[in-house]
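In: give me a 3D structure for the following:
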Amino acid sequence: MPSTITRGQRFVLAAVCAVAVSTIYAIQPVLESAGGELGLAGPELGRLVAAGQLGYFAGLVLLVPLGDVLDRRTLIVGHLILTGTGAAITSLAPGGMAAGAGLALAGLFAVVVQITVAYVAATSPPGERGRNIGTVTSGVVLGILGVRLLAGVLGDSLGWRSVYAVLAVLCLALALLARLTLHPDVRPARARYRDVLATAGRLVATDRLLLGRGLIAFFLFASFGTLWSGLALPLGAAPWHFGTTVIGLFGLAGLIGAVAAARAGSWADAGHAHAVTGWSLALLAVSWTLTAWTSPGLWPLIAGVVLLDFAVQAVHVSNQHLLTAAHPERSSSVIGAYMAFYSLGSALGATTTTWAYAAAGWRASCLLGAAYAVAALAVWALARRTVAPEDGVTGRAGGTAFRLHSARRPLHRRSV
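Out: Okay, the predicted model is just below:
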């Protein structure tokens, strides 16, 4: 498929990613106020956060493979409408069960993010794939972190429900904009949905690249979720007692780190994705030593947040670049399978950080986050035994070996 993505279309696609993913993470900075109104407390708050993540996981398994079957533009439009419906249900929920159902529905169709990334990967030439993916996925980070500021301000001024009302409107507006600005995803032939699901399952079981990068993503986003699902708890407690607006401002620190990692896609295009993954995961582990210190001042915590989000974005972009380059003909299925690991990791982090905080405070949550980071680093180190850092990565799927070289050399495919 020829490259047809313009700068304006990249902006629309990045906005789609930002708004869709916001519906999952907007609950975190207003968690206590939402829980108080809905009658939830303690570990139940973690389950409220996890509802969106589990819905997201189901969507990754069942809906993202549709991108290899149907017109991705049509899927982007439809998924945005249904994501907005879930956000609207959440904003009107009378109790915790209804709110959880709304969050799960929004999460189920927020996988429009992965449909969007697959659309970008399919329309980008090999030498620009990493850069374009990096640009569009920057919208994901903007959504995850920027919505904290939006939710904080709206939560303090209009209440937590207004956050989801605004997101519902934005989803519907973007659905219309995507329909008007994006080109149809025309492909000469498409696989059957049943076959695509079966292929995705076989890839997870047999492809070393997908399994390795998926496990890295699982622990990476468990660490990420540990921070961002739990940070509002110590900041809202003594001695700080911050409101949702101030807590939301901490998302700006995360944005600084994520923006600083914008070149990760270009590094991947140049053949450095494996090395970038290694030192970024090491940086992630180190960041927790700063994040644990919340007294007497918050500057170490802020520095830790910047480093953590830089590391997470660098690894995430590198992972997606490698996988879509190795499997260009099934990018939706591969991204969906990869992001299933991401979703489970995020849900694990969201659930366990509230448990650790309730049991032993913020230091325990930080120790947990660091342990997840070290586990991701260990997976990367084990993968080095079968992957040559200078040449790229080798995976196996369906009896074919793939070797990804730098952008200065073509992608070769060798039969085993």
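
In: C-alpha from now on. contacts and neighbour counts both.
Out: OK.

In: buried ones in the longest helix along the chain?
Out: Ranked by residue count and defined by DSSP state H, the top helix of the chain is helix 126-157. By neighbour count on 16 or more other Cα atoms under 10 Å, the buried set for helix 126-157 is 126-155.

In: give the next helix or strand downstream of that helix.
Out: Per DSSP states H and E, the first helix or strand lying C-terminal to helix 126-157 is helix 160-181.

In: please name every helix or strand in contact with the helix or strand just after that next one.
Out: Next in sequence after helix 160-181, counting helices and strands by DSSP H and E, comes helix 193-206. Under the contact definition 3 or more Cα pairs under 8 Å, 6 or more residues apart in numbering; DSSP states H and E, helix 193-206 sits against helix 208-230, helix 331-360, strand 394-397.

In: here is the second sequence; please produce its structure so I can put it next to the first one:
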Amino acid sequence: MLITSGRKFLLAVVCAVAVATIYVAQPVLAEIGTGLGVPESDLGWIVAAGQVGYVVGLAVLVPLGDMWDRRRLIGMQLLLAAAGTLLAAFSLSSWMLLVGLATTGLFAVVVQTAVAFAADLSSPAERGRTLGAVTSGVILGILGARVLAGAVADLWGWRSIYVGLTLLLIALALFVLWLLPADRRPHRKTYRGVVSSLGQLFREPLFVSRGSIAFFLFASFGTLWSGLALPLSADPWRLSPAQIGAFGIAGLVGALGATRAGRWADTGRADLVTGVSLGLLAASWIASAQASWSLPLVILGVIVLDFAVQAAHVSNQSLLTSAHPNETSSVIGGYMMFYSLGSALGATTTTALYATAGWTGSAVLGAVFALGGLLAWPLGRKTVAKTPCNPCDDGSAA
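Out: Model prediction:
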């Protein structure tokens, strides 16, 4: 069955809202810290809590996508994520908030179920483009969450953000159950078999190399977006949450600019796109490091960083799903473990380092992570060369 434009859009929205639940705290970290008495050096744990839950979900929940009807699984996970955001909205202490965010992160792995479902509904020749469209929802959710969260927090406080997310998650669960096709597969795997195959992936060079790139890619990404609110809310700028969140618009521009990465992957250029993107990621920190005196340079750095991250991310997933067409949920879930660990590392280290070395220290850290990705890239190039490419057209679509 070929995926329709409407189904692509719905799955992209699912990805956007689900992933937003983990990242909406970033532009309002200072407000949450003030409200719940969290020290500045520990603010990164508010973001990391969702990432920790996410890692657990990737290990124990995503494999279910290779066993169960993914339409029902997506609906159920959206409702359970809504329970987590509701707990966060009414938290009375930092620990209650962390439990709510960890619960939300656990079921936010619905993103991977949605991406795998989209890949399976696509023909091989269109898979890269479908992944590009659906995973664009991930980046749009991460960045759009900042724009909306800042504005909503200015109007009604940070708790209202999680109330709104709860309502959105419930509505999406109903739309998914109503509009997506049933996921009927003739051969169902056992949970033990799926988990065993996931473990075997960690011994595969292609998977490990692409996962390593994702780890450094999103550690650098997390360093920027979990730490940028701190220098922007300090002297000389003193920006409000809404103004800080507006920097997400620049990120959206960069991410949308990378939507053609899926088309490039369909024409056999996924590995080249990855290498160029990692180079751009490292270079973006030259501009982002100037947050103490130049907002235009920060905006430039944000655009380049988000373009690079989205392009490399789509290319990585295209290569992995092409190599494992019958285990898309497991391979994407395993790959995203690297993503989540990298994001958590970036979130916790950037706020801790900022407290001692300022934004310059955080920027150096982000650049080091990017260079780590560049060093990991050549290690997997031989395995990429052996991976069969998806059938594609004559290249004109690129």
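
In: of the helices and strands packed on helix 193-206 of structure 1, which is nearest G55 of structure 1?
Out: G55 of structure 1 lies closest to helix 331-360 among these, at 9.0 Å (Cα to Cα).

In: the closest one: how far from the chain's middle?
Out: Centroid separation for helix 331-360 of structure 1 versus its chain: 10 Å, with Cα atoms, centre = their mean, to the nearest Å.

In: against structure 2, where does it fall?
Out: Against structure 2, the aligned range for helix 331-360 of structure 1 is residues 328-357 (TM-score structural alignment).

In: run through who's touching stretch 255-273 of structure 2.
Out: Residues from elsewhere that reach stretch 255-273 of structure 2 (Cα atoms under 8 Å, 6 or more residues apart in numbering): 125-133, 136, 139-140, 303, 306-312, 314-316, 318-319, 381, 384, 389-395, 397-398.

In: and for T394 of structure 1, the neighbour number?
Out: If you count neighbours by other Cα atoms under 10 Å, T394 of structure 1 ends up with 18.

In: what comes into contact with stretch 221-236 of structure 1?
Out: By Cα under 8 Å, 6+ apart, stretch 221-236 of structure 1 touches 28-29, 31, 46, 49, 240-243, 247, 308-309, 312, 342-350, 352-354, 357, 361-362, 365-366, 368-373.

In: distance from the chain centre to it, please.
Out: Relative to the chain's own centre, stretch 221-236 of structure 1 is displaced by 15 Å; criterion: Cα atoms, centre = their mean.

In: how about that stretch, which residues of structure 2 does it hit?
Out: Under TM-score structural alignment, stretch 221-236 of structure 1 corresponds to residues 218-233 of structure 2.

In: next: stretch 158-165 of structure 1.
Out: The aligned range for stretch 158-165 of structure 1 in structure 2 is 156-163, by TM-score structural alignment.

In: pull out the buried residues from the matching stretch.
Out: The neighbour-count check on stretch 156-163 of structure 2 (16+ other Cα under 10 Å) flags W158, R159, S160, I161, Y162, V163 as buried.

In: and the contacts of that stretch?
Out: Here stretch 156-163 of structure 2 makes contact (Cα under 8 Å, 6+ apart) with 21, 24, 28, 31-32, 85-86, 88-90, 149, 152-153.

In: can you tell me which of these is nearest E204 of structure 2?
Out: Closest to E204 of structure 2 out of those is T21 (31.8 Å), distances taken as Cα to Cα.

In: need the counterpart of that closest one in structure 1.
Out: So T21 of structure 2 corresponds to T23, using TM-score structural alignment.

In: its match falls within a strand, correct?
Out: No: counting by DSSP: H, G, I helix; E, B strand; the rest coil, one finds T23 of structure 1 to be helix, located in no strand.

In: how about the contacts made by it?
Out: Counting by Cα under 8 Å, 6+ apart, T23 of structure 1 makes contact with T83, A87, L103, A106, G107, A110, Y164, L167.
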